[in-house]
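**Student:** I need the structure of the sequence given here:
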Amino acid sequence: MTERIDVEFPSGSQTCRGWLYRPDGPGPAPVLVMAHGLGAIKEMRLDAFAQRFADAGYAALVFDYRHFGDSTGEPRQLLDITLQRQDWSAAVDFARTLPGVDGSRIVLWGTSFSGGHVIATAAGRTDIAAVIAQCPFTDGLASVLAMNPVTLAKLVPRSLADLLAARRQRPRILVPLAGSPGSLGLMTAPDVLPGYLGLLPDGVPFRNEVTAGVGLMIAAAFPGRSARRVNSPILFCICDTDSVAPAKATVRHARTAPRGELKHYPVGHFDIYVGDAFERAVTDQLDFLRRHVPLP
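**Tutor:** Below you'll find the model as predicted:
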């Protein structure tokens, strides 16, 4: 039977907390290091993916970033790309120390915003066995151009004000993560509110807000450009009608990866976490793992 235990590890001066899924069977098992997308927490369907990987014989380390979920860090809801990439490095280092885990065979698994993080992280390391980037954020310009112009006009001044507040060491300015079309928020396409908040189980505390400055950080981020420097096998799971991370830009970047594989799904950004799309995606991901990171 798969065992899930609470774990924690240091990142900078804070503590990241998460779950370790230990599979039943002979070890040591390869381990997937997993984290969520834009402002999301591990309870938002990462457990479903991790459980399927563990049932198949793989270990999985699932964590919340600093400032989010169960992890420490003030101010709360601070989303900083550099800090989150540091959390990824700390998680990989921690995974290497886990008993019963093959620290020489680590797989990075990222979805949405963290899909970009795993591309950039793998590009800077030579010790990653494989990468899975699901509906990944790859191109800031493409994501900004996909936004509602009314929303964009509301978001830019808030983002500038928040970055100025951070520079002056004043309280940060927050904006919604998910909102209705035309409202103020980082994601406001028609499928966002039901799709994003629909991933959250009943009774799990969650704040639908984040520091506004990340809006400008997103516009200047192009993690997909790092794909050409990822020498590990990397699977791109692309949602063809993605309203958040446009598929066309992702395909363009994915094709530059030396050992890239592309899988397409005729669904939106949030559909891949549930139902038939989830089943197809996790089946494809397990096939990828068995071919490139086989079990002992």
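
**Student:** When you work out contacts or count neighbours from here on, use the C-alpha atoms and nothing else.
**Tutor:** Noted.

**Student:** Can you show me the helices along the stretch 101-250 of the chain?
**Tutor:** 113-123, 140-145, 149-167, 192-197, 214-219, 247-254 (DSSP state H, counting those that start in this stretch).

**Student:** So which of those is nearest Ser104?
**Tutor:** Closest to Ser104 of those, according to Cα to Cα: helix 113-123, at 14.2 Å.

**Student:** The closest one vs helix 247-254, what angle?
**Tutor:** Computed by axes from the mean of the first three to the mean of the last three Cα atoms, to 10 degrees, the angle separating helix 113-123 from helix 247-254 equals 10 degrees.

**Student:** picking that back up, out of the helices of the stretch 101-250 of the chain, nearest to Val131?
**Tutor:** helix 113-123 (7.0 Å).

**Student:** Give me the contacts around that closest one.
**Tutor:** Contact with helix 113-123 is made by 35-38, 84-85, 88-89, 108-110, 128, 131-138, 223-224, 226-232, as judged by Cα atoms under 8 Å, 6 or more residues apart in numbering.

**Student:** can you point me to the longest strand in this protein?
**Tutor:** Longest strand in the chain, counting residues (DSSP state E): strand 101-111.

**Student:** deepest of the helices of the stretch 101-250 of the chain, which one?
**Tutor:** helix 113-123 (a mean of 26; mean count of other Cα atoms under 10 Å).

**Student:** roughly how far out does that helix sit from the chain middle?
**Tutor:** The chain centroid and the centroid of helix 113-123 are separated by 8 Å under Cα atoms, centre = their mean, to the nearest Å.

**Student:** quick one on the thing from earlier: which ones among the contacts of helix 113-123 map onto strands?
**Tutor:** Short answer: those in strands (DSSP E) are 35, 108-110, 131-134.

**Student:** Can you tell me how far Leu295 is from Leu235?
**Tutor:** Going from Leu295 to Leu235 by Cα to Cα, to the nearest Å gives 18 Å.

**Student:** quick one: whichever strand or helix holds Leu20 to strand 101-111, angle?
**Tutor:** Element membership for Leu20, per DSSP states H and E: strand 14-22. With the same axes, to 10 degrees defining the directions, strand 14-22 sits at 110 degrees from strand 101-111.

**Student:** Next, the structure of the following sequence, for comparison with the previous one:
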Amino acid sequence: MTDRLNVTFPSGPDECHAWLYLPEGGGRRPVVVMAHGLGGVREMRLDAYAERFAAAGYACLVFDYRHFGASGGQPRQLLSIRRQLQDWRAAVAYARSRPETDPRRVVLWGTSFGGGHVLATAAQDPAVAAVIAQGLFTDGVASALAMRPDTSVKVMARAVRDMVGARLGRPPVMVATAGPPGSAALMTAADAEPGYLALVPNDVPFSNQVAARFALDILRYRPGRRTAKIACPVLFCVCEHDSVAPARPTLRHARRAPRGEIRLYPDGHFDIYLGEPFERVVTDQLAFLTRHVPIGSAPGEAPRPTTP
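**Tutor:** Take a look at the predicted model:
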């Protein structure tokens, strides 16, 4: 039976809240550090992935970014790329410090915008054992070009208002994270709003908005350019019909990873969290973990023999 603990760890002046999944059995286990994408929180199906990994023997640390979910940070719903990357580094440091985990066998798992964060984090941390990135954001320019021009104008107008207001000490000007086509939202493809909100459990308080100033930063964020610097194995789970993180630039960046493995799925961005698409992708991820970070051995060691 797997234990799930509520834990916290410091990041900057605040604390991130997380779930720590600890599988049965002794010994220090490999640990998968996990976080969501654009405005997402743990309850939006990350528990489904973590439960499968833990059942296979992997510890999992599943955290909320600062300013979101149960984690600290004011103002709420502030999506800062710099702070989220700090949160990833803090989460990895905490995972390595736990007595139940093997600090040499830390795996990064990110989805959507978090998929870009794990690439950026692994490129700077050669001790990471492996990376899994699904439906991953790799290129801010490509994602911006996928947005309708009228939507871009609306979002950027709010972003400028929010940036000016922040300098004057005013509350954030918000923009919807996901909305219908043509609305002022960060994701407005036909499948975005229904697909995004379908991940939110009915009993979880959730705000479908972020501080609009984020839109001014996204064009400069291109974590896919760092794939050539990632030394460890990387599994790229790419959706062929992704309306949020277009597959073409993602594949271009994925092919530059020295130890990259690419899996293609005939699905949209939000499909792989549920049902049969989820089963396909999590099966591939477990197979990747078994190959590269087996339960019974540390990096560079042969797997321990099993008793017949």
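
**Student:** More neighbours: Leu295 and Leu235 of the first structure, which one.
**Tutor:** Each of Leu295 of the first structure and Leu235 has its neighbours counted (other Cα atoms under 10 Å); Leu235 has more, 23 against 15.

**Student:** Would you mind confirming that the more buried one makes contact with Ala133?
**Tutor:** Yes. Leu235 of the first structure lies in contact with Ala133 (Cα atoms under 8 Å); the separation is 6.1 Å.

**Student:** ok, now which ones touch Asp102 of the second structure?
**Tutor:** Neighbouring residues of Asp102 of the second structure by Cα under 8 Å, 6+ apart: 28-31, 96.

**Student:** For burial, what's the neighbour tally of Arg76 of the second structure?
**Tutor:** 18.

**Student:** same question, the one 5 residues further on
**Tutor:** Applying other Cα under 10 Å, we find 15 residues neighbouring Ile81 of the second structure.

**Student:** What's the separation between it and Asp125 of the second structure?
**Tutor:** 18 Å.

**Student:** Ok, Ser243 of the second structure next?
**Tutor:** 30 Å.

**Student:** cool, and Val41 of the second structure?
**Tutor:** For Val41 of the second structure, the distance to Asp125 of the second structure - Cα to Cα - is 24 Å.

**Student:** For these two, indicate the residue with more neighbours.
**Tutor:** Between Val41 of the second structure and Asp125, counting by other Cα under 10 Å, Val41 is the more crowded of the two (23 against 15).

**Student:** Now do the same for the aligned residue in the first structure for that one: helix, strand or coil?
**Tutor:** Structural alignment places Val41 of the second structure opposite Ile41 in the first structure (criterion: TM-score structural alignment). Judged by DSSP: H, G, I helix; E, B strand; the rest coil, the three-state class of Ile41 of the first structure is coil.

**Student:** right, and Ile41 of the first structure touches Gly69 too?
**Tutor:** Yes. If you go by Cα under 8 Å, Ile41 of the first structure and Gly69 touch, sitting 5.6 Å apart.

**Student:** follow-up on the earlier one: so which of the contacts of Asp102 of the second structure hold up in the first structure?
**Tutor:** Counting by both residues aligned by TM-score structural alignment, their matches' Cα atoms under 8 Å, the members of the contacts of Asp102 of the second structure that carry over to the first structure are 28-31, 96.

**Student:** neighbours of Met34 of the second structure, just the number please.
**Tutor:** Met34 of the second structure: 29 neighbours (other Cα under 10 Å).

**Student:** before we move on, what about His67 of the first structure?
**Tutor:** His67 of the first structure: 23 neighbours (other Cα under 10 Å).

**Student:** repeat for Cys232 of the second structure
**Tutor:** That count, for Cys232 of the second structure with other Cα under 10 Å as the rule, works out to 21.

**Student:** That one contacts Gln124, correct?
**Tutor:** No. Taking contacts as Cα under 8 Å, Cys232 of the second structure lies outside contact range of Gln124: 11.4 Å.

**Student:** In contact with Arg105 of the first structure, which residues?
**Tutor:** Per Cα under 8 Å, 6+ apart, neighbours of Arg105 of the first structure: 30-31, 127-129, 293.

**Student:** which of the residues you listed tops the neighbour count?
**Tutor:** Val31 (32 neighbours).

**Student:** Test my guess that it contacts Pro99.
**Tutor:** No. The pair Val31 of the first structure and Pro99 fails to qualify as a contact (Cα under 8 Å) at a distance of 11.1 Å.

**Student:** Can you mark which positions in stretch 281-291 of the first structure are buried?
**Tutor:** 281-282, 285-286, 288-289 (16 or more other Cα atoms under 10 Å).

**Student:** In helices, which of those fall?
**Tutor:** 281-282, 285-286, 288-289 (DSSP state H).

**Student:** Name the member of these with the shortest distance to Ala219 of the first structure.
**Tutor:** Ala281 (27.9 Å).

**Student:** That closest one matches what in the second structure?
**Tutor:** So Ala281 of the first structure corresponds to Val281, using TM-score structural alignment.

**Student:** how many neighbours does the nearest residue to its match once chain neighbours are set aside have?
**Tutor:** Once flanking residues are discounted, Val281 of the second structure sits nearest to Ile272: 6.8 Å by Cα to Cα, 6 or more residues apart in numbering. By the measure other Cα under 10 Å, the count of residues near Ile272 of the second structure is 22.

**Student:** So Ile272 of the second structure sits against Asp284, correct?
**Tutor:** No. Counting by Cα under 8 Å, Ile272 of the second structure stays clear of Asp284, with 11.9 Å between them.

**Student:** Pro103 of the second structure and Tyr94 touch, don't they?
**Tutor:** No. With contact defined as Cα under 8 Å, Pro103 of the second structure and Tyr94 do not form a contacting pair (9.6 Å).
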